[in-house]
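Student: how would this look folded up:
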Amino acid sequence: MSTLPATEHVRLSLNENPFGPSPRVLDAISSSLMDISRYAGEDVARLRAALSAEHEIAPEQIVLGEVLNTFGLYLAAQDGPGREFLYSAPGYTALVDAVRPAGGKAIAIPLDDRLGNDLGAFLRRTTAETRAVYLVNPHNPTGIVEDSEHFLDVVAELSQRTLVLVDEAYLDFLPDARERSTARLLREGARVVVFRTFAKLHGLAGLGLGYALAPPDLSKAMREIGVGEFFTLNRLGLVAANASLNDRAFLDTMRGSIRAERDAWHALFERLGVRYTDSQANFVFFDAGRPHQVVASRLASRGIDVGRAHPPLDNWVRISIGIARHNEFARQAVAEVLHDR
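Tutor: I've put the predicted structure just below:
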C-alpha cells in the first residue's frame, strides 16, 4: 500500500487549478497592496473593457462578480413562486439552491447515455411555465462538452421560448472556447445569460471573481440593485483578473498541463477497464464499481480528498486534476483501491 508523506495532503475535490495563477498576477497583486484602502474604480472599467473586447459584448452588459446565485434568486423572486427552472441532474446545484428560497420550482432533467446534457429532453420539457433553463457546458461532474454547433442550435431554439442560463466555468480548458461560447448568441440578441469565472483556468479561486454576460434589461436590473458595482468587488481580484487575461501564453500552458494530466488519468482507466467520461475539464469522472462513499473513505485514509457523491450515479467518483506529484500518488491509490475487491 502506498503512503502519503506526513507533510502533504492531497485535495482533489474542488476543481481548483493547482498550478496557480500567472506570475504576472502575483506581481500585479503585490503592486496593488498599498491601494486596498480604496474602493475599486479604474480597475472595474479596465476589466469591463477587456471582457468587452474579448467577447464582443457591450461593457454595460457585463455584470462582474460570482453572480450565478444572485441571478437565480432575482429571477425566482421576480415572477413569484411556482415558476419552473430546468437543470441537468446530477449537476452543479448553485442555481437550484438559489431559486428555491424565492419559490422557484427546480425541475431535474436526467443526463443522457453519454452522461451529458440531454438537450432533446430540455426542448421537450420547456413550457410556458419555464422561467429559465440552466445548462453547464462542459458539464459538472461529468466534464462532457457538447457538440458545438448542435449545442448552439438548441440554446438558440430554447432562448426563443424562455431565458437560457449557460454556465461556462470550464469552457476555457478547451482551446476553441471562444468559438464554442454561447456569447455568440447573446451578440445576436438571444435571451441568453453566459456565466464565466476566473476561479478555474486562471487559478484565482481564492479571490472569488467571475462575471456574467447578459441581455441589456437583465444587466440593467442587476446594476439597479447594486450587483457588480464597484463597492461590491474585491479590488485585488480585479487587478488579478486583468493581469491574467493579458498573459495568453500562460493560459495556453495551463491548458496543456491540465490536458496532459487528464490524459494520464484516462489512460489509467483504460488499463483498469473501468468506464469513464470524456471529460474536457480539469477533473475526471469514472465508475468505480462500488459505492462512492467506500472509495472516498479509502482514499481519505491515505490523505486524498475527492469530490462529493452525485446521486443517482452512486458508484461514480469525480477527481480534480492536481499537480503532477499528487496526481501520480492518487492514480496509484485509485488503482490499488479498485484492485482490492
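Student: going forward, measure contacts between C-alpha atoms and count neighbours the same way
Tutor: OK.
Student: which residues of the stretch 201-341 of the chain fall in strands?
Tutor: Per DSSP state E, counting those that start in this stretch, the stretch 201-341 of the chain carries strands over the ranges 210-213, 283-287, 304-306, 316-320.
Student: residues contacting the residue most central in space within the chain?
Tutor: The centroid of the chain falls nearest to residue 169 when counting by C-alpha atoms, centre = their mean (2.9 Å). Contact analysis of residue 169 by C-alpha atoms under 8 Å, 6 or more residues apart in numbering lists 136, 137, 138, 195, 196, 197, 200.
Student: please provide the structure for the following sequence as well, for comparison with the first:
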Amino acid sequence: MTSTLHPPAEPMLRDAVAKLPTYIAGRSAESALTAALASNESHFTPLPSVVDVIAAEGARIHKYPSMGSAEAREAIARHFSVSAEEVAVGPGSSGVLQQMIAAVCDHGDEVVFAWRSFEAYPILISVAGARPVAVPLLANEHHDLAAMADAVTDRTRIVILCSPNNPTGVSIGSAEMEDFLAKVPPHVLVVIDEAYIEYQRSADGLDSLELFRRYPNICVLRTFSKAYGLAGLRVGYAIARPAVAEGLRRTAIPFGVNRMAQRAAVASLAAETEIRTRTNAVAEERGRVISSLRSFGWQVPDSEANFYWLRVPDQQREQILAALSDADILARGYPGDGVRVSLADRETNNRVLAVLSDRSRFGAQ
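Tutor: As a prediction, this is how the structure comes out:
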C-alpha cells in the first residue's frame, strides 16, 4: 500500500493491471493481395439481409440503442427455445464473459480454464481481481477435464471450457463432459464458450443447450462475430439460469451493444439457411486442407472450427510465419506453442498449402 505521507508523483495503475500481458490481435491485411488468416474472421461478405438492416439503422444512430438489447434477447430466446430471462447480450462473447466474471467473482476467487486456450481469459480474470488457474491441455490437444476437475477448490467460482477450443480447434466430447460435470460442485458456474460452434460437425460434439436444461450451473456463451460475420459490430450472448443472466445484465456497460449490432443479430438468426450453407463450405474446405497437410507430414488435430492448428517449436514457428508472410499470408503465432491458420476460400487455402507442402524447408524430419 502506498503511504499517504509520500504519495506517488503521478497517477498509478493497479499492480494487477500493470502486470497484465497485452492482448495481441491477429494482424490485418495491408493490401488487397494479403491473405489475412490470423483473426478467424469469416471470409464471406455480410449477408445482404443483414446489410439492409444495418443501413436502415444508420439513419437512427443519434438515438440510444435498447438498454437491455430486448429485441435481440427475444430473438435469441425464440431461436433456442429458452426464455428471454435466460439470455444476456453484450459486446462480443468477450464482453459477456467480462460481465460474467464481474457478476460472480470476488477478489481472490479462482477461475479455472485450459491452456493454451483463448488469450483473453487470464486477462479478463486478472482485471476483475480474481485468480486465473490454467490447466495444460493433454498431448492430443484435448482439454484435460480430469485435471480441471481436480483444480477446483473452495475458491473456484467459474470453470471455462472452450469448445471448439481456440487455438487448437478441438471439441469436447459428450461422454467426457458428463463425467466432468459429475465431479464439479453445483455452485461452480461452468461456462461453455462456443464462439465457433456453428462450424462443428462432429457426431460426438456437445449439445450444450441440452446440458443447460439438465444442469443449473451450465452457462452457454456464443458470439455473432465468427460464422455470422459480425466481427466489426461486436455482439455476443450468454444463455444461463435467470438469476445468473440477470447478474450479467446488471454488470453490463449501459448501452454497450449498439443499434446496428442488435438489429444485425436479429437478422442473422433469421438467415439460418444461408449461415448453414456457408459453414458447410468451411467444414468441407477444413477437411480437404487438413487431409492435405497430413499428407505432407504435418500433425494436425481434428479441428471443428474455421481454423487449424500446428503445434511446433519456436524456431519452426518463426520459419513458418516468415514463409507465409513472404507469400503475403498472415497467420497467428503463439510463442512456445505453435501456429494457427484461419480457413478462407479454396484459392487462398491453396496458397497456404503451397507454402507448407515441403516440411523439410522448416527443419522438419
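Student: TM-score for the pair, please.
Tutor: The pair, once superposed, lands on a TM-score of 0.88 when counted by TM-score structural alignment, normalised by the length of structure 1; 330 aligned residues with a C-alpha RMSD of 2.7 Å.
Student: how about the residue nearest to the centre of structure 1, what's its partner in structure 2?
Tutor: Matched by TM-score structural alignment, residue 169 of structure 1 corresponds to residue 195 in structure 2.
Student: determine the three-state secondary structure at the aligned partner of residue 13 of structure 1 in structure 2.
Tutor: Counting by TM-score structural alignment, residue 13 of structure 1 lines up with residue 38 in structure 2. Under DSSP: H, G, I helix; E, B strand; the rest coil, residue 38 of structure 2 falls in the coil class.
Student: now residue 320 of structure 1, nearest residue through space, not along the chain?
Tutor: Excluding the flanking residues, the one nearest residue 320 of structure 1 by C-alpha to C-alpha, 6 or more residues apart in numbering is residue 283, at 4.0 Å.
Student: what about the longest helix in structure 2?
Tutor: The longest helix of structure 2 (DSSP state H) is helix 272-295.
Student: give the aligned range of it in structure 1.
Tutor: Aligned by TM-score structural alignment, helix 272-295 of structure 2 corresponds to residues 248-271 of structure 1.
Student: likewise stretch 159-170 of structure 2?
Tutor: Against structure 1, stretch 159-170 of structure 2 falls on residues 133-144 (TM-score structural alignment).
Student: off-centre distance for the matching stretch?
Tutor: Mean C-alpha position of stretch 133-144 of structure 1 versus that of the full chain (C-alpha atoms, centre = their mean, to the nearest Å) differs by 8 Å.
Student: straight-line length of that stretch, end to end?
Tutor: End-to-end span of stretch 133-144 of structure 1 (C-alpha to C-alpha, to the nearest Å): 18 Å.
Student: can you map out the helices along structure 2?
Tutor: Remark: helices assigned in structure 2 by DSSP H are 15-18, 48-57, 70-80, 92-104, 120-127, 145-150, 174-183, 208-214, 242-250, 259-270, 272-295, 314-326, 346-356.
Student: neighbours of residue 62 of structure 2, how many?
Tutor: Residues near residue 62 of structure 2, counting by other C-alpha atoms under 10 Å, number 9.
Student: from residue 259 of structure 2, how far out is it?
Tutor: Computed as C-alpha to C-alpha, the residue 62 of structure 2 to residue 259 of structure 2 distance reads 10 Å.
Student: what do you get for residue 358 of structure 2?
Tutor: Applying C-alpha to C-alpha, the value for residue 358 of structure 2 to residue 259 of structure 2 is 49 Å.
Student: what does residue 280 of structure 2 give?
Tutor: For residue 280 of structure 2, the distance to residue 259 of structure 2 - C-alpha to C-alpha - is 30 Å.
Student: of these two, who's got more company?
Tutor: The neighbour comparison of residue 280 of structure 2 against residue 259 (other C-alpha under 10 Å) goes to residue 259, with 22 against 16.
Student: I'd guessed the more buried one sits against residue 56; true?
Tutor: No: the pair residue 259 of structure 2 / residue 56 is not scored as a contact, 10.2 Å apart, by C-alpha atoms under 8 Å.
Student: which residues touch stretch 128-147 of structure 2?
Tutor: So stretch 128-147 of structure 2 is in contact with 16, 101-102, 105-116, 121-122, 125-126, 148, 151, 168, 170-172, 176-177, 180, 301, going by C-alpha under 8 Å, 6+ apart.
Student: residue range for that stretch in structure 1?
Tutor: Using TM-score structural alignment, stretch 128-147 of structure 2 corresponds to residues 102-121 of structure 1.
Student: which residue in structure 1 aligns with residue 334 of structure 2?
Tutor: In structure 1, the residue paired with residue 334 of structure 2 is residue 309, using TM-score structural alignment.
Student: which residue sits closest to its match, ignoring its sequence neighbours?
Tutor: Of all residues not flanking residue 309 of structure 1 in the chain, residue 292 sits nearest, at 6.1 Å (C-alpha to C-alpha, 6+ apart).
Student: count of residues packed around the one you found?
Tutor: Applying other C-alpha under 10 Å, we find 22 other residues in the vicinity of residue 292 of structure 1.
Student: residue in structure 2 matching it?
Tutor: Using TM-score structural alignment, residue 292 of structure 1 lines up with residue 317 in structure 2.
Student: got the contact list for that match?
Tutor: 333, 335, 338, 339.
Student: quick check: closest non-adjacent residue to the first one.
Tutor: The spatially closest residue to residue 333 of structure 2, leaving aside those adjacent along the chain, is residue 339, at 4.5 Å (C-alpha to C-alpha, 6+ apart).
Student: run a quick neighbour tally on that neighbour.
Tutor: By other C-alpha under 10 Å, neighbour count at residue 339 of structure 2 equals 25.
Student: so what's residue 158 of structure 1 up against?
Tutor: Residue 158 of structure 1 makes contacts with 123, 126, 133, 164, as judged by C-alpha under 8 Å, 6+ apart.
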